[in-house]
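Chemist: show me how the following folds:
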Amino acid sequence: MLAVVSVMQFAERLTDRQAADAVRSRIDWKYMLGLELEDEGFHFSVLSGFRTRLVEHSREQVVLDRLLSRLSGLGFLRAGGRVRTDATHVLAPVRDVNRLEFCAETLRCALEALAVAAPDWLRAARIADVSWQERYGQRADSYRLPKGDVEREAFAVQVGSDGFALLEAVHRPDAPAWLRQLPAVQVLRRAWVQQYHRGGEHGQGVRWREGKDLPPGRLRLVSPHDTDARCAVKRGMIWDGYKVHHSETCDNELPRLIVNVATTHAAVDDSRLVATVHEHLERRGAKPGEHLVDGGYTSAAIILTARAQGIGILGPLPPASDRQTRANEGFALTDFQIHWDEQYAVCPQGAKSRYWAAPAWTASRGLWSSSPNGTAATARSAPRAPA
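Modeler: From the prediction side, this is the model:
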């Protein structure tokens, strides 16, 4: 019943409290759920507990699997058809903060957690003084932070030093071992590794990490309140959160059905989902003959791998990224004519390759490659096409 309630809740965009009220008071919901009119329903917190159990036991797809199994039995779903996959962004339910706000808020959360879990230890450790209350007593917001660049840099160093002092305190031999296992303290440790350098003879020199010293976006935390969310940029849009990939059947003679849903953090490249989507579709009896995608899901390796599995990938290839194309000078890969069936290539000046090497599997790129070759003399003697 809770699964059906969750679906209806999503369809009507209700909060947990509103959904629980609907179960108690709305006759259409009682009819849908097969409940007696006198049924008093349940407390709204049951819904969040239900979702948590689904995630903890990796059972998020159970309802969709059973629905698709039933639809397949009715003839509405079949293998060998056409499936379309696309992704959209999902915003994490957190504030959009800059690096300085993020670090100050992360330290504040760790202090709050320690104050609740071990108030006596925190007082006895004598880490914080009155200035800590001024810096971390309230949620970190830009309007409370220093405005000038020099002042903000100094504040960032101070926050970093305070964070290292707190981490040292919880790792002292006389500190309870369980303190360092608190989730907020673990987040603080991860954030400080990512955001700060600590140098000097005694480790007192604290400074920001910059440029290449920062971890890649797929690893970098963006909020202490959601450690799974990541920052991503796509088509000029920047967001913190996730991507959700929907796969939908698109055969003209059958109903259009959502046959797969996959969620990743925002920094995961779309192309990494193709193999997983194909695996899930085959398991559900919906392996497509044609898979329609956009350019984010395509590459030579993906197309050839899918073809070997009997799936045709239909979608634009990513633009060429070789040096000549980027600089708009010289000859790019797209300037050569490759005749795969006849096994020869023609260079931009019209010279034809002399021989064709046997195909070989390029393990590093995961694709088949062939090597059409000519001689240097042939290329030099070929007439250059007029500009």
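Chemist: CA atoms for contacts and neighbours, from now on please.
Modeler: OK.
Chemist: for A262, which non-adjacent residue is spatially closest?
Modeler: In space, and not counting its chain neighbours, A262 is closest to H245: 5.1 Å by Cα to Cα, 6 or more residues apart in numbering.
Chemist: SS state for the one you found?
Modeler: strand (DSSP: H, G, I helix; E, B strand; the rest coil).
Chemist: got the contact list for it?
Modeler: Counting by Cα atoms under 8 Å, 6 or more residues apart in numbering, H245 touches T85, D86, A87, T88, N260, V261, A262, T263.
Chemist: could you redo the last one with a cut-off of 10 Å?
Modeler: Residues in contact with H245 (Cα atoms under 10 Å, 6 or more residues apart in numbering) are 85-89, 260-264, 270, 273, 277.
Chemist: restricted to buried residues, select those in PyMOL.
Modeler: Restricted to buried positions by 16 or more other Cα atoms under 10 Å, the PyMOL selection for the contacts of H245 reads:
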select buried, resi 85+87+89+260+261+263+264+270+273+277
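Chemist: columns secondary structure and distance to V185 on top of the contacts of H245, output as TSV?
Modeler: Formatted as TSV, these follow (DSSP: H, G, I helix; E, B strand; the rest coil; distance: Cα to Cα, whole Å):
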residue	secondary structure	distance to V185
T85	strand	39
D86	strand	37
A87	strand	34
T88	strand	33
H89	strand	29
N260	strand	37
V261	strand	33
A262	strand	30
T263	strand	27
T264	strand	25
D270	helix	32
L273	helix	33
V277	helix	36
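Chemist: show me which pair in the contacts of H245 is furthest apart.
Modeler: H89 and V277 (17.7 Å; Cα to Cα).
Chemist: also this sequence, please, to line up against the first:
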Amino acid sequence: MSLQVKGLPEIPEETARVAWSAFPKGSLAMSVRDQLGKVFADELFAEAFGVRGAPGLSRALLSLVTVLQFTEDLTDRQAATMAVRAIDWKYAMGMELSATGFDDSVLARFRARLVEHGMERLVFDRLLEWCREQGLVGAGGRQRTDSTHVISAVRDLNRLELAGESVRAVLEALAVVAPVWLAETMNVPELALRYGERVSGWKLPSSQVKRERLATVFGQDALALLRAVWAPTAPPVLRTLEPVALLRRITVQTYLVTTDARGREVIRKREAEQDGVPPGHLRLWGTAASLPYVNSLVQRHCGLIVSVGPDLHDAVTTAARHNPRQQFIIVGSPVKLANVRSFPPADQSAVIRAIRQVAEPRSSRRT
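Modeler: Predicted coordinates for the structure are as follows:
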């Protein structure tokens, strides 16, 4: 990802008019935007981000989004949704009212690049110091507002969402494949209350204690489901379902099962420094980590899903195999599926033509 020097874009006149009409006294996002341009410049990120390649979102803009999602306790997916539907966020980001936002994966890549170059402190400490001076982020008590905490808190929210969504995906799969078995084995009414709505639609707890408690509940549900599926009386086909395999890997990656002093079983979040990492063949790699997000695009009825490079290749191929009516384009290794068009990376003009062939009919239908 190469991010060209842009800084924060100018606020479109119509966006400003509608935002101030909706928020006569302003909002947190609007207050941050009005002064943020004086705090950061894209040049601060030159060490971590190249200046060559296709332009992307500005570094200052991604810093703004990361801090806003931290203050509002939002996952990456929720932050990307806010950029589409929240008028004050559009104001803060300098977006047109009709703008469709950005893909949530860019936020994770942005944070990873900062951490890789040791720049998370340089960037966010400067921003958060200004926020404290303006009274936008609390400076007293036990609240931590240093940059490392911002990165960690946002990452934990995303892990929490992934843990809950993986349980929900298994419940949906089991309800289709073995509804009678599921009803006889699990407490379906209770699970339906907990997972009936997508976790990405929740307002996740702001309290660390409540987050830990929710993570434990997700872990307990995951463990109960996996033990039920692997029980001798369970239909063997259940163990072949991809959502089940994904849940198993996520559970091993995220949780550790131990016993307390009284011999009772305890499930808690895995800490790499304290507990080590899971076995290599069970760690979350590309397909396991990416498939839920590719599936979310399918569920949003996107007209076309385009994958470039090897990182998402296996996840997109898996999603294409299970969603024959969804159209895909893969730039990279060829895939022989009726709903997938594959192109070599060098043939950029062919990719553009293929995308236009899908986009133009949809555009004409809207008009």
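Chemist: quick check: TM-score for this pair?
Modeler: The TM-score (TM-score structural alignment, normalised by the length of structure 2) is 0.35; 157 aligned residues with a Cα RMSD of 4.4 Å.
Chemist: number of nearby residues for V116 of structure 1?
Modeler: 10 (other Cα atoms under 10 Å).
Chemist: helix or strand: which one has it?
Modeler: Here V116 of structure 1 is covered by helix 99-117, with elements defined by DSSP states H and E.
Chemist: packing partners for that helix?
Modeler: helix 119-125, helix 130-136, helix 149-170, helix 183-195 (3 or more Cα pairs under 10 Å, 6 or more residues apart in numbering; DSSP states H and E).
Chemist: so which bits of the host helix or strand of W239 of structure 1 are buried?
Modeler: Element membership of W239 of structure 1, judged by DSSP H and E, is strand 237-249. By 16+ other Cα under 10 Å, the buried positions in strand 237-249 of structure 1 come out as W239, D240, G241, Y242, K243, V244, H245, H246, S247, E248, T249.
Chemist: farthest-separated two in those residues?
Modeler: D240 and T249 (29.4 Å).
Chemist: now do the buried residues in the lengthiest helix in structure 2.
Modeler: The longest helix of structure 2 (DSSP state H) is helix 147-177. Neighbour-count burial for helix 147-177 of structure 2 flags 147, 149-151, 153-171, 173-174 (criterion: 16+ other Cα under 10 Å).
Chemist: now R356 of structure 2: how far from V331 of structure 2?
Modeler: 15 Å (Cα to Cα, to the nearest Å).
Chemist: the more surrounded of those two?
Modeler: Neighbours were counted for R356 of structure 2 and for V331 using other Cα under 10 Å; V331 has more, 22 against 12.
Chemist: which residues touch L223 of structure 2?
Modeler: V167, V217, V229, L247, R248, T251, V252, Y255, V257, I267.
Chemist: swap the cut-off to 7 Å and go again
Modeler: Not one residue lies near L223 of structure 2 by Cα atoms under 7 Å, 6 or more residues apart in numbering.
Chemist: helix or strand: which one has it?
Modeler: L223 of structure 2 belongs to helix 208-229, assigned by DSSP H and E.
Chemist: okay, the angle between that helix and helix 147-177?
Modeler: Note on geometry: by axes from the mean of the first three to the mean of the last three Cα atoms, to 10 degrees, helix 208-229 of structure 2 and helix 147-177 are set 30 degrees apart in direction.
Chemist: next SSE downstream of helix 208-229 of structure 2?
Modeler: helix 242-254.
Chemist: now what about the next helix or strand after that next one, what contacts it?
Modeler: Downstream of helix 242-254 of structure 2, the first helix or strand assigned by DSSP H and E is strand 255-259. Around strand 255-259 of structure 2, the neighbours that count as contacts under Cα under 7 Å, 6+ apart are G219, E265, V266, I267, R268, K269, R270.
Chemist: list the buried residues of strand 255-259 of structure 2.
Modeler: For strand 255-259 of structure 2, by 16+ other Cα under 10 Å, it's Y255, L256.
Chemist: so what touches the helix or strand just after that strand?
Modeler: Next along the chain after strand 255-259 of structure 2, taking DSSP H and E as the criterion, comes strand 265-269. Strand 265-269 of structure 2 has contacts (Cα under 7 Å, 6+ apart) with T216, G219, Q220, T254, Y255, L256, V257, T258, T259, D260.
Chemist: strand 265-269 of structure 2 versus helix 208-229: what angle between them?
Modeler: Strand 265-269 of structure 2 and helix 208-229 are oriented at 120 degrees to each other (the same axes, to 10 degrees).
Chemist: which positions within strand 265-269 of structure 2 qualify as buried?
Modeler: For strand 265-269 of structure 2, by 16+ other Cα under 10 Å, it's I267, R268, K269.
Chemist: okay then, goodbye and thanks.
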